[in-house]
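Novice: Structure for the following, please:
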Amino acid sequence: MEAAGSLTSHCCFCSMQCGMTLVRSDPKAEINGPAGYTVKPSPDFPVATGRLCQKGLNALDHARHPSRILHPFRRTEGSAGDPAAAQGPKEWERASWEEALTDIAGRIRAIQGRAGKDAVAVYGGGSLTNEVCYLMGKFTRVALQSRYIDYNGRYCMSSAAAASNRAFGLDRGMTFPLSEIPKAKYIIIAGANVAECQPTLVPYLMEAKKNGAILVTTDPRNTMTSKMADLHVRLQPGFDSVFVNGLLNVLIREKLYDARFVAERTTGLGEVEEAVRPFTPERVEELTGVLEAVTRTIARGFAKAETGIVLTARGLEQQVNGVENTLNYINLCLLTGKIGRAGCGYGAVTGQANGQGGREHGQKADQLPGYRSIEDPAARRHVAGVWGIEPDELPGKGVSAYEMIQKIDEGEIRALIVLGSNPVVSSPNSRFVERALAKLELLVVVDLFETETASRAHWLLPGSSFLEGEGTLTNLEGRVFHRPRAFSPPGESLPDYEILCRLAEKLGRGEYFRYPSIEAVFAELCRASAGGPADYSGLTYDRLIRAKGVHWPCPAPEHPGTPMLFTGRFAHADGRARLFGITPKLPAEPADAEYPYVLTTGRLPNHYLSGVQTRRTEALLKKAPVPVAEVHPRLAAAVGLGVGSRIRLTSRRDSLVFEVKVTEGIHPRTIFVPFHWGGELCINRLTNDKLDPVSSMPEFKICAVKAEKA
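Specialist: Here you go, the predicted model:
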């Protein structure tokens, strides 16, 4: 709601979800549109310390971009007698919402009539509100009655989530609020570049350093984050658990672990002792190049520090051994007793805007709202009761995001609805993804733009931007907060939740999707989550607005929320955390004589995910118009790269050419390329699609390549 010429919202990008104020710089600007408004940091949201990064300061630009889709569009098909018809869809043709939803519903019914309910799938996103995430799961299971739903968070947080569930019995990105970071005396940041990906988290780290904290980073590159560190470990991708086993070896051999905490609050110490015995600091140096003294220094420093925090992110998680890598860093917190108390804890730095809430309420293939298992009979009874259906009407669990694409290729899934995601760019081995999507009888994309995925759709429907959809989100520390609607959707675009409800009506299941407002959806979500691990049942819009966010679990209106997890017990039935002995394994595709280098991918500070929004933001695109491959001088010399040279990278799947940056700040056998572009600049055409056996996370961070001068 507008007050004194300004509006409030939250940034649509990373998991910090910084507060923003939209100030009307032009008195003649329309109240219902972002033109004429500028962005300033909101001083009263308690997370981002009154700051915004460059993406947040430019967050309005994509919402008012001239290429935005404002009406439903369908692809015109060639006629039966047209020889060109075999070549597939033709041009876009504008249609009404009535035409769009009627045609889509009719096609879905026809496909399901021939091939079964599971022939239609839904692919969601980690930047959608909790309410839309919740409705995506309900729509799939109640309106479509299909088992197949997953989302792009499978590519982001799934390994950390699986590890937290195994170790703690509960997954919440951070076990502590951000306000605890300045109290930590030793901080390890592994595989995370927060200075560039979550810049407004940096003030917490700097305050900790001001208070005397030691900061250690591990990454194959020297990053803006590593420049803040007291000690940087430049580790080649794939050696994460080798290095951590060295740290644990020191803790156990020198009896630096917290014996009382381990005995009273954990199980599995013997398993860890056995696993780490061979990984002496000397052996770790032989395997990784990390000096023996460095391993000892970090292990001793973290163990002896009064307080300590470990933060991990995609660098060690986006591997086929990502769950085990994460479990090993959790071992470090548990063995030293640094969890559940002030200045201590483990945190997975969530990547997407609502990566946490996106997986809590039903977008994951195996989960129901409240982070319940869809295979748990009690959970099925509870959620079915809230939805007004019988428990046996709920389908079983589906498969992960990439496995859904494989099922499209195999012909089992014949129709796909995509909302809030761009899998053609974000998936590994993306040439395969393109070929698979071409086999669909129906592809429906809800988006703001004609993305690389939408360009292959039969129907493109105009959704709402972050400025136009009221709802709640859950940030990286588990804080649930309310984001108001600033503007009405432009043109004929609709709020995302309304599109789902209208389509459910056309499918004959409308009685389960009639809500007077988005707030009513949230109220139902809270009832559905009641009693589950992610219990929101004590929350309301009014409370979230007044409190500026509440940490879950919050099981009752009078409950204060839970900023700090595991203060007295863990979420397993016996109250104890689990330690896991990790035996390091090879990546799915190790470098060899033919493909001697390791390609790894990641973000840039001025882009986000597949670049759909930031590549349409002039100020951000100007800073990084194309991806640039970072290589070490030794590699550059080996392949003959000079000033102005370009490099050809070839994997077992594809070959692409990139501009080059030669830098000492990268591991000599590692090549880094950012992933924010499509087409011939899409690095995911090269990446490996092998999956972690537990989390189904693809191995984005390790891909064997050969390099040549282009």
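
Novice: C-alpha only now, for contacts and for neighbours.
Specialist: Noted.

Novice: since we're on E99, how many residues are nearby?
Specialist: Around E99 there are 13 other residues, counting by other C-alpha atoms under 10 Å.

Novice: if I look at it, how far off is K661?
Specialist: Using C-alpha to C-alpha, to the nearest Å, E99 is found at 50 Å from K661.

Novice: Might you report the residue contacts of the residue positioned nearest the centre of the chain?
Specialist: When C-alpha atoms, centre = their mean is applied to the chain, the residue found nearest the centroid is C156 (3.5 Å). C156 sits next to R314, Q318, T350, G351, Q352, G355, M697 when contact means C-alpha atoms under 8 Å, 6 or more residues apart in numbering.

Novice: Over to C14?
Specialist: Counting by C-alpha under 8 Å, 6+ apart, C14 has contacts C197, Q198, T350, G351, Q352, A353, Y608.

Novice: Check these and tell me the two furthest apart.
Specialist: T350 and Y608 (13.2 Å; C-alpha to C-alpha).

Novice: Tell me which of the two has more neighbours.
Specialist: T350 (26 against 21).

Novice: Which helix runs longest in the protein?
Specialist: Across the chain, the longest stretch assigned as helix under DSSP state H is helix 97-115.

Novice: let's see this one next to it:
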Amino acid sequence: MVTITIDGKQISVDENLSILEAAQEADVKIPTLCYLKDVNEVGACKMCVVEVEGSRHLVTSCNTKVKEGMVVNTHSERVVNSRKQVLNMLLANHDVRCFSCSKSGDCRLQDLSNEYGITKSCYPGSAAKFEAKKENPFLTYYPELCINCQRCVSTCNKVSCNGTLHNSKIGTRTLIDAPFGPDWKETDCESCGNCAAVCPTGALVAKNRKKYQVGKVKKVLTTCPHCATGCQYYLVVKDNEIVDVEPANGPSNKGLLCVKGRFGSFHFVHSPERLKYPLIKNHETGEFERATWDEALDLIAAKFTEIKKKYGSDALAGFACSRSPNEDCYMLQKMVRCAFGTNNVDNCARVCHSATVAGLAMTLGSGAMTNPISDITNDVDVIMLVGSNPEEAHPVIGMQIRQAVERGTRLIVVDPRDIGLSRQADIHLKLKPGTNVAFANGMMNVIIHEGLADEEFIRTRTEGFEELKKIVEEYTPERVAEICHIDADHLREAALMYAKAKKAPIIYCLGVTEHSTGTEGVMSMSNMAMLVGKLGRSGCGVNPLRGQNNVQGACDMGALPGDLPGYQKVTNPEVIAKFEKAWGVELNKKPGVHATDVFPAAIRKEIRGLFIFGEDPVVTDADQHHIRKALESLDFLVLSDLFMTETAQYADVILPGTSYAEKEGTFSNTERRVQRVRKAVTLEGEMRLDTDIFIDLMNRMGYPQAQLTSEEIMDEIASLTPSFAGISHRRLDKGESIQWPCPDKKHPGTPILHVGKFSRGLGWFYPAEYVPSAELPDEEYPFIMMTGRILYHYNTRAMTGKTPGLMEKEGHSFIEMNTEDAVRLGIENGEKVKVTSRRGTLITTARVGDKVSPKETWMPFHFPDGNANILTNAALDKYARIPEYKVCAVKVEKLPAEDRLAENF
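Specialist: The predicted structure follows:
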């Protein structure tokens, strides 16, 4: 600590603070324009200058450290005159058009000019004129409003770490080279808008700002509905319409947003395509007809009750929506268990991360991410990224990983494709799809042989090591190199880098889980971490990035066939007794049917009635023809959704639900953080809260469910779920940020799992042997096809597809193939091709390059003009019943000339 004097006030402050930070602690106001803490501290604008006793020159307070005995004057005549001089110079070349500027009323330059009485510069400005860059659908750059503060450049390069904003010189003027012009699609700009968010003037601005004036809108703090990063932001509402999004400084996003969160999270709410009234299918005409809520719910209750009486409770099933709040998922599973009388309830984790839930629960005792996002991207030595492309699937986490690499963190990428982070990786193991278990066993072989295993951790905190050791002994680097198509020395180097690092998290995603051996792939990740003792401590752990915004929460809430809320087993008599007492009903004791097994069961007529809440399995599930056949086989199908989806076409009754912006509740993000969702708008139509729909249907089917608000539902969840016992809307609304488990109302939550002891007691080394994928290439189908996400869309595009700019950037399907294969087949980049598997055929566009290896291809699953799930294989993992999306065999063919001509028209 040092003692300094600011404006006659003596204070003691940390010696590492700047004068500006010290002044802020003392509630002394120093104006700034260019300053952004830890991002832009260059002192370029000179607005923050102060007078320091003994110094000939004024000093910039933002980057001058305090010293013992320093005497500072922040508002002397000399200081004020200097600031006025700065404003005069800035305004000389500034197009003062405040009435037409979208940042009017929210412009830092305007505020300071008014404060210091400088409304017009005393200097003549430059005669040069510069054209605005307006072609980007989301962002505009007005050079004549730029004050060259460098905030945007520093944010792009140091925070988003995308590196697409630069300085450029035109004569004596320094301007920002913003990639928003005619070639915006060809640049590396991700349109995240983080640059515009920090611009202190109207130079870099989001086009949404043109729709409203600050002060004439309300802002509602809520949670992003896209991926499971759990970004916090404000919905900006004008006249009951969401017009914009502003980032909040949430624990997982720290003021950052991606293009989907900032620009693709509200157009769908107000889409004219929204379902607004209940619909009942007229089976004579095949058309849907508008119905009243009483007609729709009475019909559903009657039909489901009839099926239940005739075929038994287990002839019914329900799917929860992993994009909906925890409270919705809880009431859906309660409806299925209490009113339907079955445990046939599941959610879309079954087709993405159920392998995580099953695998980590078996080996560690808890099927969830072990460490917080900030913990595994901030102060770490090595990051091992396996089967995950966070720059596109979890972009704000991707930004934080890029920040870590910029700070010196070493990066190991294990992925069959060249992803963006591959360029920054120290090692990229471009392994053959479906060989994750072999890779992990090879890593452990090297670690053991090099004497780098944590023997004390293994001895005191684990079991099963000797059996695993025998297995991995066979996975020499040379054998693994042959299986995985990688370099044996690169594998050795990766193993040493990971094992020797003090802090090294494993981060993985669907590239590990979506395989017929996905659960064993997950358990192999925990095997590696246990082997080197990197669990239960900061900067380490096994960290799955969950796909959808609340897929973690849907599982937490018991939307699983074998688990009640909080992963309490339906086979545990004590658990069943507790829930029977609380719910006042006798529960089914038999584990239910997994979602992926519901469809073959429907074809066999074992399941006859299905309630689907907010999911579109025709588009999202593997082997689309199989799903369509299953839906056609049902006696009665009900869908509750926002839009008329492809699955909805098969429904007997469609119910219009509400979006995240129209309800209260909570989401649980990928790091187990429970965060609030808040109502921002009320829309025209007869849409109802989904919880009210479930409650009404329960009562009509004979189960007496009291009417509950979202807050009251969370209280019920807490009363029955030990890991949520201390969580409530009231605590969250006070600003607390809580990660489960939170066992009581005074508990702060648990950032890091398995500290000192695993949830299951001892961690279990699962003895996993490599088993090839269920379907491998052959002479007829010579290519491996993988699937995945792209930055600009989210799953079925039900939300992002309603944002024109996102569709303009990426609006059609494509298949990535290697240059070598394309040359052999005579296929050129951008050419239409036919792709065929054993399950179907589609036409799409070839993107030729070296992202994928020879004999391998990759497709996004977002687009209806080439739905990859027509082709994918429904082979299921034996534990989690998860489909093998990441590996199926296909052939790619050049279209005949006449077909190419027809495609062009």
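
Novice: Tell me the counterpart of the residue nearest to the centre of structure 1 in structure 2.
Specialist: Counting by TM-score structural alignment, C156 of structure 1 lines up with C352 in structure 2.

Novice: Over to K227 of structure 1?
Specialist: In structure 2, K227 of structure 1 lands on R423 (TM-score structural alignment).

Novice: Helices along the stretch 251-400 of structure 2, start to end?
Specialist: 259-263, 293-311, 326-335, 354-363, 373-377, 390-393, 395-406 (DSSP state H, counting those that start in this stretch).

Novice: can you check the stretch 251-400 of structure 1 too?
Specialist: So, for the stretch 251-400 of structure 1 - with DSSP H, counting those that start in this stretch - the helices run 259-265, 269-276, 281-288, 292-304, 314-317, 322-335, 355-360, 377-387.

Novice: ok so, going back, tell me the most buried of the helices of the stretch 251-400 of structure 2?
Specialist: A comparison of the helices of the stretch 251-400 of structure 2 by mean neighbour count, using mean count of other C-alpha atoms under 10 Å, puts helix 326-335 on top with a mean of 28.

Novice: Contacts only, for the residue mapped onto L604 of structure 1 from structure 2.
Specialist: If you follow L604 of structure 1 across to structure 2 using TM-score structural alignment, you land on I790. With contacts defined as C-alpha under 8 Å, 6+ apart, I790 of structure 2 is in contact with E392, A393, P860.

Novice: Give me the nearest residue to T474 of structure 1, chain neighbours excluded.
Specialist: V480 (4.3 Å; C-alpha to C-alpha, 6 or more residues apart in numbering).

Novice: For that neighbour, the count of nearby residues, please.
Specialist: V480 of structure 1 has 26 nearby residues by other C-alpha under 10 Å.

Novice: so who does it touch?
Specialist: T472, L473, T474, L544, G549, V550, H551, W552.

Novice: swap in T709 of structure 2?
Specialist: T709 of structure 2 neighbours (C-alpha under 8 Å, 6+ apart): none.

Novice: go on, E884 of structure 2?
Specialist: Contact partners of E884 of structure 2, counting by C-alpha under 8 Å, 6+ apart, are E514, H515, S516, A622, A774, T872, N873, A874, A875, L876, D877.

Novice: so what corresponds to L467 of structure 1 in structure 2?
Specialist: Match for L467 of structure 1 (TM-score structural alignment): A661.

Novice: To which residue of structure 2 is K40 of structure 1 aligned?
Specialist: By TM-score structural alignment, K40 of structure 1 lines up with E246 in structure 2.

Novice: Helix, strand, or coil at its match?
Specialist: strand (DSSP: H, G, I helix; E, B strand; the rest coil).

Novice: For Y660 of structure 2, see how far away it is.
Specialist: For E246 of structure 2 relative to Y660 of structure 2 (C-alpha to C-alpha), the value is 16 Å.

Novice: Which of these two has more residues huddled nearby?
Specialist: Neighbours per residue (other C-alpha under 10 Å) separate E246 of structure 2 from Y660, with Y660 holding more: 24 against 20.

Novice: Looking at the alignment, what corresponds to V550 of structure 1 in structure 2?
Specialist: So V550 of structure 1 corresponds to I738, using TM-score structural alignment.

Novice: so that match sits right up against P748, yeah?
Specialist: Yes - if you go by C-alpha atoms under 8 Å, I738 of structure 2 and P748 touch, sitting 6.3 Å apart.

Novice: Show me which of those two is the more surrounded one.
Specialist: I738 (23 against 17).

Novice: one step back: using TSV, please lay out the contacts of C156 of structure 1 together with distance to S146 of structure 1.
Specialist: Shown next, in TSV, are the contacts of C156 of structure 1 (distance: C-alpha to C-alpha, whole Å):
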residue	distance to S146 of structure 1
R314	30
Q318	28
T350	28
G351	28
Q352	26
G355	23
M697	22
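
Novice: Take those and map them onto structure 2. Which survive?
Specialist: Here is what carries over to structure 2 from the contacts of C156 of structure 1, by both residues aligned by TM-score structural alignment, their matches' C-alpha atoms under 8 Å: R314, Q318, G351, M697.
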